[in-house]
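Enquirer: after the sequence you'll find the predicted model.
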Amino acid sequence: MTSAFRFTPLFIAFTATMPLMAQADEQAKAEGFIEGSSLNLHFRNAYFNRNNLNTGVRDNREWGQGFVARFESGYTPGTVGFGLDAHAMLGLKLDGGGGHAGTSILPSHFKNEDELGAAPHSFSTAGAAVKLKAFDTELKAGDLFLTNPVIAGGETRMLPQTFRGVSLTNTSVDGLLLEGGQVSFTKPYNQSGHRRIDTYYGALQDNRDSDHLSWAGASWSGTENITTNLYAAELKDIWNQYYVDFDYTYVVNDLVSLNPGVHFYHTQDTGQALLGDIDNNTFSLHFTVNAGYHSITAAYQRVNGDTPFDYINLGDSVYLDNSRMYSDFNAPNERSWKLQYDYDFAGLGIPGLSSSLSYSRGEADLTKADQNRTYYDYYNPAGKHATHWERDLDVKYVFQEGNLKDLSVLLRYASHRANQAYASEQDNDEIRLIVDYPLNVF
């Protein structure tokens, strides 16, 4: 790390509220560094085929095999326990030459400024994090796997994304997770090396990355049928971002339940404002009816602001209902809705087989969008009635028993179309086939 961890006011305020309710002698009962350790392997075979219909690039396709090994130790006995987490990743190209590269599961290699060449035959990385545990508080420093609404590593490609920095979690209260941390570098899912933190749209600009991202948050699941999250993050010299959600499940009877929920983000520029003025409120609402093996969801999403809803580049920190396989429906001042139907084929005697079918549609007045076209390319003087839609189909099967138990096969299809006023997103058809095989060694 080239920059030392700083205890920002946000992080200090968070750690000061952490309860230490456990007794020291309970920590002395730790399983032990070796006795509490585990080694898990994850094999992922991924095939992506993307047709960008209005750019003339009709056959982007890549196929690869990923290998991830993750070792997690237990803790040494004592009031303060010490441990180590380590991982290694390898990605192999099975197909992706001959001008077909560029789906994002393999590293990008440019022959020249305009022409994308074939990806390398392999790429790899390895990392580790030291960890300390006292009472119910755990501190990790090094390479981290993170998943929360303001910083979530991308998990949808062949290999996962990691971050380099420090994280702190506390679980003293049953049902309550408190966490915070700071990271300065990320290892993207399709690269071997690390780079500084940037945003999805800010990646279009040179020298607009951030020195670090700090976050703190609380996640509550201690009340039956209710979950809620509250998070805050500072991406230095770019934004402060705040998130809250609430999800409730009302059980009508043994077969029927109702599930309303809301997600809300507020993003405001801060410090040097490297990406310009940002004042964005984005929310989504959903209502799901579960009836036996069937599920129907209706969702509404709204972006209030003249900039798009932005998030950490290459990550999955878009906890919004209308974030789909191709589009996030997050343009400036965009309104969108979604209908989704899910079915569990256990109802037909095929446990492990499930499907999801959805249709999403969005509309925005892009004439009101901020004209900062170096940051993003949404402004369109003719875009008063910019519309687009997306259809998504997922079919997944997880083997239930035998030698292939827990192996899963996921087939995903998306079709996206936009009118000319919505020129920033392409007409696109995409197919993904992902085979996952997790294996616990010990």
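Expert: Received the coordinates, thanks. Numbers count the residues shown, from 1 in each chain.
Enquirer: only C-alpha atoms from now on, for both contacts and neighbour counts.
Expert: Noted.
Enquirer: for the chain, what spans make up the helices?
Expert: Ranges of helices within the chain are 9-16, 24-27, based on DSSP state H.
Enquirer: so who does the residue most central in space within the chain touch?
Expert: Geometric centre of the chain, nearest residue: residue 316, 1.5 Å, by CA atoms, centre = their mean. Contact analysis of residue 316 by CA atoms under 8 Å, 6 or more residues apart in numbering lists 151-155.
Enquirer: presented hereafter is structure B, for comparison with structure A:
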Amino acid sequence: MRPPFPLITPRQSFGFGAFVLCAGFTAQVQASGFFEDTTAKIESRTVYFNRDFRDGSTSNAQGASKREESAQGFILNLQSGYTEGTVGFGIDALGMLGFQLDSSPNRSNSGLLPSSGNDPRGSKGQYAKMGLTAKVKVSDTVLKYGALLPDLPLLKYNDGRLLPTMFNGAMLTSKELKDLTFMAARLDKYTARDSTDSQDIRVHCKNKRYACNTTADHFDMYGFDYKINDRLTAQYHYAELEDIYRQHFVGLLGNQPLGGGVLKADLRVLKSADSGDAKAGSIDNRALSGMLSYAHSGHTFSAGWQRMNGDNSMPYLDGSNPYLVNYVQVNDFAAAQERSWQLRYDYDFKAIGINGLSFLTRYVNGDHIKVLGSDQEGKEWERDSELKYVIQTGTFKDVSLRLRNATYRTNYEKFARDVDETRLIVSYSFSVL
């Protein structure tokens, strides 16, 4: 299925952006100063990660039976302002450092640290990576080129370990029209969360759903977000990983005051198909998902539903998070033909006078999974809990402590493994400019 807007393909989207930039020359825009609006923040993260696969064997064909490491990370995020004038120029920088605190070869590969070249199953003692981004602004249109952290429906960068995944390419964002945001991008490289090497962009191969290391020359996307009113937003996004897959997304976000609280709805539809030479094989997936939640007096009750239609699982980029309501701590519940549901409860203790403390727990159950090479119906479930506290006063004010726990079980062990997981994250962000 081709994009429904034949006059705006991913490549032509940049032509649209260039038109907007040129049109901006006719307006007298007061840009902020390059130095005056420059900001720099440093985030310190200490992460302990323990994932137990419960099979008791380090010779398992799928790897070690346990992954347990701890590490210290630092992330510098520098964002300049723009030079004065109708066309403003600026530059951003990301700098990241990671240090091993505890590890051993028989429990490495946690995603916190790169693999050691001396021992493939060991981890390096330290690593660093950096990204620079040039940017140009005219009116309410910004074009960036370089290191990017996309947070979009069809590409959400992964930040689930010590350091985030970085993508490289060009991205244009325009808010020239009231209540309408337009974006277009072309990306060609990424640096994984536990790596310093820039790699060709590729499809994710979780549980051997698609051939691993199937790379593409580039990934194109464009999209529109329209705020219909204060309570309703509609979205359409399109993406294509060259010669691998193309994807359409339609979303609807709504909120409505109700009985002293707020009712929220999040509806998502994604359609994926193979593209061009279909280097990852045939792809046929239609993912439907939705979440309803009701918040009142510190309590939030949520219910989610997700269904995979078609012959294959939902594809997404390596180093990214799939935009699905049942994508949780361990699993995405996006296997071929899978049906899943979720129940979730959140509580903000501010409602009883304990500022900074919050809690969540959820349960997700999936079944009807098409298991490769088997007539067996695949089933799986996951239970997560999380407790977070941000210190409010004193020497350690704004330090965040976060404890996450997950239990995952499956009946198709050839492709997926049972998991008991605990993560402890201590983080602190502060401004240096």
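Expert: Done, it's in. A quick note: this is a predicted structure, and the numbers were derived from the prediction, not measured.
Enquirer: and the contacts of residue 316 of structure 1 as CSV, adding neighbour count and distance to residue 89 of structure 1?
Expert: Shown next, in CSV, are the contacts of residue 316 of structure 1 (neighbours: other CA atoms under 10 Å; distance: CA to CA, whole Å):
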residue, neighbour count, distance to residue 89 of structure 1
151, 22, 21
152, 22, 18
153, 24, 15
154, 22, 14
155, 16, 13
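Enquirer: which of the residues you listed lies closest to residue 108 of structure 1?
Expert: In terms of CA to CA, no member of the contacts of residue 316 of structure 1 lies closer to residue 108 of structure 1 than residue 154, at 16.8 Å.
Enquirer: for residue 66 of structure 1, give me its contacts.
Expert: Taking CA under 8 Å, 6+ apart, we find residue 66 of structure 1 in contact with 43-46, 89-92, 158-159.
Enquirer: which two of those residues have the greatest separation?
Expert: For those, the maximum inter-member distance is 14.7 Å, found between 46 and 89 (CA to CA).
Enquirer: neighbour-wise, which of those two wins?
Expert: Higher neighbour count among residue 46 of structure 1 and residue 89: residue 46, with 23 against 19, using other CA atoms under 10 Å.
Enquirer: how close does the more buried one sit to residue 87 of structure 1?
Expert: To residue 87 of structure 1, residue 46 of structure 1 is 20 Å away according to CA to CA, to the nearest Å.
Enquirer: go on, residue 296 of structure 1?
Expert: Here the criterion is CA to CA. By it, residue 296 of structure 1 lies 39 Å from residue 87 of structure 1.
Enquirer: one more: residue 274 of structure 1?
Expert: Residue 274 of structure 1 is 34 Å from residue 87 of structure 1, by CA to CA.
Enquirer: check residue 9 of structure 1 too.
Expert: 32 Å.
Enquirer: next: residue 359 of structure 1.
Expert: Distance, residue 359 of structure 1 to residue 87 of structure 1, by CA to CA: 38 Å.
Enquirer: just the strands in the stretch 151-300 of structure 2 please.
Expert: For the stretch 151-300 of structure 2, the strands defined by DSSP state E, counting those that start in this stretch cover 151-152, 155-157, 166-174, 180-191, 198-200, 219-229, 232-241, 245-258, 261-274, 284-296, 299-309.
Enquirer: ditto for the stretch 1-150 of structure 2
Expert: 39-52, 66-79, 87-102, 126-138, 141-148.
Enquirer: out of these, nearest to residue 221 of structure 2?
Expert: Among the strands of the stretch 1-150 of structure 2, the nearest to residue 221 of structure 2 by CA to CA is strand 141-148 (14.0 Å).
Enquirer: residues in contact with that closest one: which ones?
Expert: Strand 141-148 of structure 2 is contacted from outside by 17, 20-21, 93-94, 131-137, 166-176, using CA under 8 Å, 6+ apart.
Enquirer: okay, the strands of the stretch 151-300 of structure 2 in JSON lines with distance to residue 75 of structure 2 next?
Expert: Listed next are those as JSON lines, based on distance: least, CA to CA, whole Å:
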{"stretch": "strand 151-152", "distance to residue 75 of structure 2": "18"}
{"stretch": "strand 155-157", "distance to residue 75 of structure 2": "15"}
{"stretch": "strand 166-174", "distance to residue 75 of structure 2": "12"}
{"stretch": "strand 180-191", "distance to residue 75 of structure 2": "15"}
{"stretch": "strand 198-200", "distance to residue 75 of structure 2": "18"}
{"stretch": "strand 219-229", "distance to residue 75 of structure 2": "26"}
{"stretch": "strand 232-241", "distance to residue 75 of structure 2": "29"}
{"stretch": "strand 245-258", "distance to residue 75 of structure 2": "32"}
{"stretch": "strand 261-274", "distance to residue 75 of structure 2": "31"}
{"stretch": "strand 284-296", "distance to residue 75 of structure 2": "32"}
{"stretch": "strand 299-309", "distance to residue 75 of structure 2": "32"}
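Enquirer: out of these, which comes closest to residue 124 of structure 2?
Expert: Smallest distance to residue 124 of structure 2 across the strands of the stretch 151-300 of structure 2 (CA to CA): 16.3 Å, for strand 180-191.
Enquirer: what is the corresponding segment of structure 1 for that closest one?
Expert: Aligning strand 180-191 of structure 2 against structure 1 (TM-score structural alignment) gives residues 176-187.
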